[in-house]
Each structure stands twice: as C-alpha cells, then as structure tokens.
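Novice: Below is the sequence, then the predicted model.
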Amino acid sequence: MEHFVVSARKYRPQTFKDVVGQQAITNTLLNAIEHNHLAQALLFTGPRGVGKTTCARILAKKINQEESQDPNEDFAFNIFELDAASNNSVDDIRNLIDQVRIPPQVGKYKVYIIDEVHMLSQAAFNAFLKTLEEPPKHAIFILATTEKHKIIPTILSRCQIFDFKRITVQDAKEYLAYIAQQEGVSAEDDALHIIAQKADGAMRDALSIYDRVVSFSGKELTRQAVTENLNVLDYDTYLTATDLILQNDIPQLLLQYNEILSLGFDGHHFIAGLASHFRNLLVCQNPKTINLLEVGDNTKAQYYEQAQKASAQFLLKGIELANECDLQYKSSRNQRLLVELCLMQLASVTFGGEKKNDNSFIIPPSHFSQPPVPTPAMKLSPKEKEVITSNEYGKGASAPPQEAQLPQKGSATSENCAPETAVKEPEPDISSPSPEAEKEPASSPTSEVTQTSGPSAETENRITKKKVSGLSLKSIQKKKELEAQKREAQKEQVIEKNGEFTEKEMQEAWQEFAAQQIEKGEKILASIMQTDTPVLKGKDICIELPNETMKLELERVQYYLMGFLKDKLQNTHIQLKVKVNEKAEKKFAFTPIEKFQKLQEKNPLLEKLRATFDLDI
C-alpha cells in the first residue's frame, strides 16, 4: 500500500507566490528582503491554518538563497523550529540562547522559528528579552502565535508584527479547485464552496475536509455528497422552507422541521442558518450589495429568484424573529417548541386581515347548522318533550302544565334541556335585521303565512333566539357583526373631531393622564411620562426619553394615552412621536489594561511603580 500524504502537506506552498490570501504580507516580506530592510525579530499572528508557519519557512529559505546556488536548497541546517508548547521553560530558552552565538556554516543567517510562542512561561519570556532585543547579526527570530494578547508587551515592542487574515471563501474555493484539477477529481462549484465555508477561513481545515469528502465520494465530488458527509444543511433546505413561509403553509413547514430533526440536525443550527438565509435574500434585492453574497453562480440565481418573491419588510421581520429565537434557544427548556413557534410566526407575517378570516382556515358555521341524524341515544323522554313543547309556545298560545314549564332543580330535564339554557342568554338588538332576513324576499309565501296566522313576529323572533346556543358559531358571528358596526359608528364620530388646542392644553391633558396612572398604581408609567415635557410640533406630540426601555413602556400604553388625549383635546389628527436621546452616554466593560490606563492618567506614578517591581497587569 502506497503511503498517503495529506493535501495540507503535499500542497504546502514553497514560495511566497503560492501562499493563498496573504498578498499584502508576502509582498511586504519580499520588498524587505530585496531592499535589505528585514527586521531581526518578526511576529506572525493570526487564526489557525492561514499560513504563519509556512511563510516563516519560506522566509528562512529565501534569505539564505543566492543566485548562484541551487534554488531547491532548503537550508535545513540553518532553520531551527522550536515548539513553545512543549519547550516553555527557562532552561529551554537558555539552550536556545547558547545556540544563537554560533554562526552558520552554510548561508548567511540562522533562523529560529518559535511556534505557539504564547505558551512560554513568564520567566522564559523575561529570559528571552535581552537576546531578542540585541541578537547577533546572523540570527533572525520568527515568532508565530494564534493568541497575541497572551504575549507580554515587552516582547511585542521588540518585534515587527504581521497580522495574518482569514482566507476568504472565494480564495479557498479557487485553491481547492486547483488541487482537484491536479488530482483528477471532478468537483462541482457548489461542493467546493460548501467546503470553503465550512473551513471558516482556515486553509488547512479546508484541505482536511477536502481529503475526507474525496475519500467518501471518490473522483466525483458533488454538492449532495458534501452535504451528506459534512452533515450540513444545504441551500435547498432553506429555499424550500422560505417558500413554505411565503405560502403560509404552517403544517408543511412543521413537517419539514420534524424531518430535519430526524436527520440529526440541531434546531439551533437550523434557525441560525435561516436567519443567514434571510440576510442573503435581503442582499440579493439590491444590485449594489449582491456581491456580498458568497455563494456559487447557480445558487446565486436561485437566491435572486426567491428574493423577488419576498418584500424587504418581510425579510427584516424574519431576521428579527429568527435572531430572537437564536438568542433564547440556549435558555429555553422546550427548545423544539421555541423553534416551531418561531416558524409559525414567520409563516404568519404575510397574512392579511382578510386571509386570517378566510374560510379555508375556519370551519364554516354551516357545518354545524345541519340537523343531527337521530339515534337511539338521542330519543327524548315524554317529560322532556313536554318541556321543549312548552318553550315553543308564544305569549298568546295556551301554556302547558306548570310542572312541565319549570322542572325541579337537579332533575334530568333541567340538566339536559338545551333550549331552557338558551333562554338565559342576553338577546341581541332586534332593530337591525340579520343578513338572512335581508336576502329573503318580502313576498315569499312563508312570510305571508307568518303575518296572517300563528305567533306574532316578536314571539317568533324570541323563539328563534332561544334555539341558538350562546356558544354556537352563529351567535358569535352575530356578536362580531354588531361590534364591527359599533366600532364603525364610533370611527365615523371620531373622524369629525378636528378642534384647535394649544401646547399648554396638551401638556395639562398629559399631566392629567399621568395623575390617573398614579391613582391606578402605575407609578413607573407616570414617572416615565414626567421624565420630559412633551412638545407640540404641528399635530405631533414629541417627547424625548433617555433609553429604549422607557420608549417601549410608553408605546405599550400608546393606544390608551392617545385615546385620552384625542378625546380631551377634541382632535383625532394628533400623533405621538417618541425619540430616544442619542446623547446619552453608553457604558462599556473595560479590560484590566484599559482600567490601568485610566488610573495612570490620574496618577502618572503608577507606571513607575509597575516598571520598578516589574508588575504584570
């Protein structure tokens, strides 16, 4: 079996031109070598897998090369790599200092690469200070670390610092495509893009993921194989979920989320990805920001197509709801319910007022108005029939016996008789005819018979109302119609109010409402209202509050407040404008170093005290 070399080692860059995504640093180092401006102590810092150690090796090789020598010479005898994670004591640094004194036998420089230098102990750092500040002419130190903040300032001040940035998704994808071409692997653009995104800016991680996926799928690298092997949610999942949200299809949306959970995905990961998906759709809506979308060309077309279906208002509300769910996920005890509630809210954002009451979502009242099929269990006793018959008689008809009209309390008749219970409910206003009565022709034979014979119209109306239960859908619908008519009448009365008032009258009404809140026990709300004096600008009542919390508390009672003011001032065109004072100071959490600097400004002798005793902050 042939020995396998991982791609991270096999394709490690050998020159500065091969380094991916660090052009600014490589150009600086090349110019420094060319103009003989290279410092003797360099610090390479940045996240993992971005090329710090690789650039250190290339630099050590480059400064020892001469034009007459073999360009493939690696000068291994002049390059010393020290792992500070395992050699972090004072004795290890002393051995290094002893080696530095010996000049190189081949080449001009001896290069010491100290990896993970932040792992050195405090004593080791202090022992290294003098040599790092004044090294021999033939010695160059290259320190590499992922955590620059753990290195003491005296070391940082003696080094020339190079900050390595994360590899962009585009650069990582192009380099993976180059490696796939060299290896004879057919790879889809979206598949490489997912690998580059999963690497999170680390080229070494991208190459490791690439090796794993190639081992899984062979020479054909597809997006489906990558998502299956990496256990990630691809774009199709979020595109389908968004389509269901825009269609307000809550049942299918919940079924899709259940399928995602059954595949082993975390609900937190899904809702965070959905927020990012909404952000990508929002980016697609403006041609100026479409370049911020880091996806393949095929996926970008799908994003653009879906972005045309969604409004910017919906996407902003969706991002807000998804982010709120993301923040509450860890602290929630029922995490699945939290995500499902968020999905239902998202699917309800685009509901209109008419669609909410659409018949496709509500069981129609006619479904319950059909007469039930008689069964043996529904047969009534003779005594119950007498009670029902007595309820159908009008005032002018002969009444049945008294015992049948008023059954004893606790008997089966009083408990099971639905019409007797229906008599107790309040009767609606009979002045306005029902929609069914309006539709019925006036000259129908039934109406003529009703007018000439039988009970009176008032009695018939009372009997009809007795037959409708207080909890039936017809009665609820009738009450809603009456309430809607009442609100419309009030609205017409309110619109006519357009009285003039002064700013002083408005402020007096404002204070009167605040006084009422104090009487009700709402002292916090009253205090918020008295924080600032409202100002009248045209028809707008403007008030400034010091923070967002007070604004939200005042907006919570805005409906009742404005109703009181409109009624008091006899004007319905006034509006409330609440503004947060932007001049309020923001409080930040200071680090120990920042605290020391603040104290040093007040007492400069603190720095002398720290330097005298070599104190650490």
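Specialist: Received, thanks.

Novice: C-alpha only now, for contacts and for neighbours.
Specialist: Fine.

Novice: Now do the strands in the stretch 51-200 of the chain.
Specialist: Applying DSSP state E, counting those that start in this stretch to the stretch 51-200 of the chain gives strands spanning 79-83, 110-115, 139-145, 160-163, 186-187.

Novice: Indicate which one of those strands is closest to N36.
Specialist: In terms of CA to CA, the element of the strands of the stretch 51-200 of the chain nearest to N36 is strand 139-145, at 13.2 Å.

Novice: Next, report how far the closest one is displaced from the centre of its chain.
Specialist: 42 Å (CA atoms, centre = their mean, to the nearest Å).

Novice: Next, the angle from that strand to strand 79-83.
Specialist: Strand 139-145 and strand 79-83 are oriented at 30 degrees to each other (axes from the mean of the first three to the mean of the last three CA atoms, to 10 degrees).

Novice: what's strand 139-145 packed up against?
Specialist: Judged by 3 or more CA pairs under 8 Å, 6 or more residues apart in numbering; DSSP states H and E, the packing partners of strand 139-145 are strand 41-45, helix 52-62, strand 110-115.

Novice: Am I right that T533 is in a strand?
Specialist: No. Judged by DSSP: H, G, I helix; E, B strand; the rest coil, T533 forms no part of a strand; its state is coil.

Novice: gap between C342 and Q256?
Specialist: 14 Å (CA to CA, to the nearest Å).

Novice: Name the residue in those two with the higher neighbour count.
Specialist: The residue with more neighbours, out of C342 and Q256, is C342; 20 against 16, by other CA atoms under 10 Å.

Novice: put this beside the first:
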Amino acid sequence: MSEPDTAPRQYQVLARKYRPASFSDLIGQEAMVRTLSNAFATNRIAHAFILTGVRGVGKTTTARIVAKGLNCTGADGQGGPTIAPCGQCEACVSIAEGRHVDVLEMDAASRTGVGDIREIIDSVRYRATSARYKVYIIDEVHMLSTSAFNALLKTLEEPPEHVKFLFATTEIRKVPVTVLSRCQRFDLRRIEPEVMIAHLAGIAGKEGVEIEEAALAMIARAAEGSVRDALSLLDQAIAHGQGRVDATQVRAMLGLADRGRVMDLFDMVMRGDAAGALQELSAQYAEGADPVSVLRDLAEVTHWVSLVKITPEAAEDPTVSPAERDRGRAMAADLSLRGLTRMWQMCLKALEEVSTAPSPMMAAEMAIIRMTHVSELPTPGDLVRKLQDAPPLPQAHAPQASAPGAGPRARQAAPPRATHAPAVPGGAAVAQPAPVAASATYPDFDAVVDLIRARRDMRLLVEVENHLRLVHYAPGRIEFQPTGDAPSDLAARLSRQLQAWTDMRWGVSVVSDGGGETIAETRAARRTDMVGQAMRHPMMQAVLASFPGVTDAHVSVHEPVQADPGATQAPIEDPAEEFGEDWDPLDAFD
C-alpha cells in the first residue's frame, strides 16, 4: 500500500496564478482588444504583430493569448480561430503550459545571433505538426543583432500562410524601421491607478485577504502602471501582513514615509520653518523612512501641487485620500508657481546629492535647510515694489578725457560703402570697397576709428583702441605715443590703410611722450564708474544682502542709449504688470 503524498504544494506567485488566459481577462488595453476582435471576426489577421509597452503590462501574455486564439479548436474540436479561446482543448492547454510543439517562444535577450534566426528561417517552410498555425513568439526582440534582423526581413515580409510572428519589446525605438513596417503594431498602455486598485482588490478578495484601500493605493502608485509589479508587491504585502494588510505595513514594507507627514514636511519647508522641517525629517528617519524616499516623495508632492495649481482637476487622483486632496488644493491656492518650480528644481538637485553623499541623512538635512532658506527670500516683484520709492543716487560725473577724442564722441556717419567689382579670370567678379571721395572730412579722431570699424579691419581696430595714445590729431595728420606692447609697424599700417580707404595722403608719426589714455583704458574707467554707481543702488544693495556671493564681476553694464528727443515713454508703475507675474530681475545673474 502506497503512502499518501504529504509533500507541500509548491506556491505559485500571484503574477503567474492570475495571469490572463483570454482577452476578457486583460485590463486597461481596450483599444488593442477591440482591434484584434474585429480582425478575428473578419478573418483579417496579420501575419506579424509587434507589441510594445513598459514592463509588466501584458505583452508576452497577449502574444500567448493570440497564439491560443489562432489554434483553438473548441471543446468539441470543431472550432476555428477565435478571440475567446476555450482553454480546454489540447492546443489551448499545451500553449498555456508552454509545451506546444508548433508555438515556439524565443528570448532574444539570450539568443541574439543570426544563427538563432536561421533556425527559424529553416523551419518556417514546414507546416505545423498538430496546430492550425505555426507561431513564433520572440520576446525582447530589440535585443537581436543587426545581422539577425536583416536575416529575418525577407521571411517576415513574405511568410508562408501557416506562419505567424509575434514580437514583444520594451524598447520599440531600437527595432529597425524595416521590421516595424512589416508588422502590425500595438502599444500597450500603463494601467490607470483606479483600474489597478480595482484589479488588486478583486485578487485580494479571491485570496481571502483583507486589505485597506490606502494600502492598495500605495501599491498601485509604487507599481507605476505595471500589473506584474503590482501583483508582486501585493504578494509581498500579504506575506508581510499575515492575512490582513493595512497602510502602515505597506508603508514600512516599501520604505515610504507617511504621505500626510510628507505634506507636513512640504508645508514647513515652504513656510521657511527650518527647525520644524528638520525635526520632522529626523522623526521620519527614526521610524525607518529612507532619506531618498522622503525627498522623492517631497518632489512628488511638489509636482502634484503644481499640477493642481494649473489644472484643478488633477486633484482628483484616486491614489490620494480625500483629506490630502483638500489640503493639496489649499496649498496650490496659497503658493506661487515660481516657488513651486524652484522647489522642484531643488528637490532634483537634492536627490542627486543624497545618492552620492557619504551620509544620505546629512545630505538630506542640508537640502532641507537650503530649501527653507530660499523660501524666505522675497519674490522679485515684492522686492521691486519696495525699492521703487527709494530716492535715486545723484548721477556721478563721467571722468574727463585726458586725450583728444576720449570724451563723448561727436559721431560722424560712416562713409558709404559703395563697391565696384573688377573682373577676374573666369568671368566672376569680386566686390571691393570703393575709395571714399577725397573731399570727405574727418574732424576728430573718433571719425577715424569709426572708419576702421566700418571697414571691418578688426585687427587694426583692436590695435588702435589698445595701443595708441593720441598726442595730436588733424585731418590727414596723426601723432601718437604707442604703449609698451604695441606692434612696431602700427603707424605704417594705419597710414597705408587710411590712404587706401580715403584716397588722400595721411601722415602718421610716433612720438615718445605726451599721449593720454588709450580708448580701451577710457572705456574701462567709464565701466568702473558705472559699475560703482550700480552697486550703490538700493536695489543692488538688497540683492547683495540676499546673495552674498554676488560681486561686481557679475554685473553687466551698457552704454546709455540716446533717446529720440521727440519720443516719450510712460514710466513703468508696476514691473509685474509690464513683464508678467513671473518676471524676475535676478535672472540676469543666472
């Protein structure tokens, strides 16, 4: 007499136990199911399909269901291709168990070479042994080599009538377009949170497990639209909770902080309560929350509140409790979009720092301190409004020029740039500047500098501005004292160029002393004076107080533009009205 089998049954994880066996079991893929249903009903079944989507949304499962539908014979053995396979015939059972001889599954991640594809090409010519169609399911098809893809192209374009190809991939962009054009493509979507929560609740009921809705919401949020990930987390939560699962247990299992407490932390940070925020962070850390998870949740709350501020309908998130929704709406109403976007950027920076810091908790604490400090800074609009009534500083007098032509220029219009085009071999013509008439006058040295600039001789212009100290100027006559590092041939080249441009003789001579400042030195002195005035302005004093690292090297000054005497412009009463609420004068320091 044989002894009874007392060996414990091997446990089957939920992701396999509740794997969809028909299209009616698939969730969240209504568009694909409708298309395939119509194709089967009208006998317009493509010879090749490619299924793409993120992990765990049902790509390989769908391929197996299609294979069963193609080969199902029904319970009576007389059925044809169907969108609802019976699951009882020999074909359905053997395909579900992965042992059907005519349905071949290949993992392209481990069989990437052209030799593996040649095996398929050699076998497609033979008809199916017992099934209606010979079906090839290639998972992670994007992992195939380029030569393997090329070897498959001809067969994929004109396969025998008894052959069907089903490809699955998470990286559709890595699949050659020559393959995509030969396949009917289906994009499987991420599962919506409310659909996922309902699905998990149904499976928990079948397993006889009592689980809180908040715990299901946490699992759905952590799964990010992947059914397989959600079922794996649910499996883990059931084992963790021993038959009853609540939100506290799931939170501890996932290493998450209480979302309500994360919102408390967010509120403290945005109010500038550094001490309270650090205390709350330490309390969450002491209870087992990972600093990276806390900052990630903080970024998630920032993102969600920002969406609620722009689109109030975003508050109706099924993974968020009603109390949290009301709180999120209140935060969105009180906070500015500029403050929220700044908080988002700082959260991203903090996550990067925490992941590389020797002590994640220390890095998280420093990030919280930085966030609370920034939240106390006044908005640019408030700063400008406070400083508008400040009395302006008296205008400092511009430094007196120590050399002729160094003061404000009496600018003369640059000579016209008429051109003539002498013929060159081959019939082409090259445009050349025409000489300026000899009657053109140059009353001061500034007009000569303007002429050099107009002729675009940048080398000569730089040398004149940086190495020429003017001693005496008269039309047709220049005397200057060169700087110590001036080119030795500056006088000769300047004379030669001016004569060529003006068609008149120029005498340019060098003297040993008597020169004033160069044009570059005069310009630098004027800039220093303008920067000094800017740094003494009340607005700049406020900027320096808020940003101690700002120096005069960060200040950009420009020459004042002479306004049209006949034009008028109304003063800007409110910069926010003129430039918008998000206008920020500190953007100049980015």
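Specialist: Nice, thanks for sending it over. These numbers come from a predicted model, not from an experiment.

Novice: List the TM-score for the superposed pair.
Specialist: The TM-score (TM-score structural alignment, normalised by the length of the second structure) is 0.59; 401 aligned residues with a CA RMSD of 4.1 Å.

Novice: Make JSON lines from the helices and strands packed on strand 139-145 of the first structure and add distance to Q99 of the first structure and mean neighbour count to it.
Specialist: Shown next, in JSON lines, are these (distance: least, CA to CA, whole Å; neighbours: other CA atoms under 10 Å):
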{"stretch": "strand 41-45", "distance to Q99 of the first structure": "16", "mean neighbour count": "22"}
{"stretch": "helix 52-62", "distance to Q99 of the first structure": "17", "mean neighbour count": "21"}
{"stretch": "strand 110-115", "distance to Q99 of the first structure": "10", "mean neighbour count": "24"}
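
Novice: which one of those lies closest to T131 of the first structure?
Specialist: Among these, the nearest to T131 of the first structure by CA to CA is strand 41-45 (10.1 Å).

Novice: now the closest one: which residue numbers in the second structure?
Specialist: Mapped onto the second structure using TM-score structural alignment, strand 41-45 of the first structure spans residues 48-52.

Novice: how far apart are the matching stretch and its match in the first structure?
Specialist: Its matched residues in the first structure lie on average 1.2 Å from stretch 48-52 of the second structure after superposition (mean CA distance after the TM-score superposition for the first structure).

Novice: Other residues contacting that stretch?
Specialist: Stretch 48-52 of the second structure is touched from outside by 59, 63, 156, 164-172, 180, 182-188, with contacts defined as CA atoms under 8 Å, 6 or more residues apart in numbering.

Novice: now stretch 204-215 of the first structure
Specialist: Outside stretch 204-215 of the first structure, the residues that touch it by CA under 8 Å, 6+ apart are 6-8, 49-50, 172, 176, 195-196, 198-199, 220-221, 225-226, 229-230.

Novice: Buried ones among the residues you listed?
Specialist: In terms of neighbour count (16 or more other CA atoms under 10 Å), the buried residues within those are 7-8, 49-50, 172, 176, 195-196, 198-199, 221, 225-226.

Novice: how many neighbours does the residue mapped onto V141 of the second structure from the first structure have?
Specialist: The alignment partner of V141 of the second structure in the first structure, by TM-score structural alignment, is V117. Around V117 of the first structure there are 25 other residues, counting by other CA under 10 Å.

Novice: Same check on F589 of the second structure?
Specialist: When counting by other CA under 10 Å, one arrives at 9 neighbours for F589 of the second structure.

Novice: What's the match for L605 of the first structure in the second structure?
Specialist: Match for L605 of the first structure (TM-score structural alignment): no aligned residue.

Novice: what's near enough to touch A63 of the second structure?
Specialist: Contacts of A63 of the second structure (CA under 8 Å, 6+ apart): L51, I137, L166, F167, A168.
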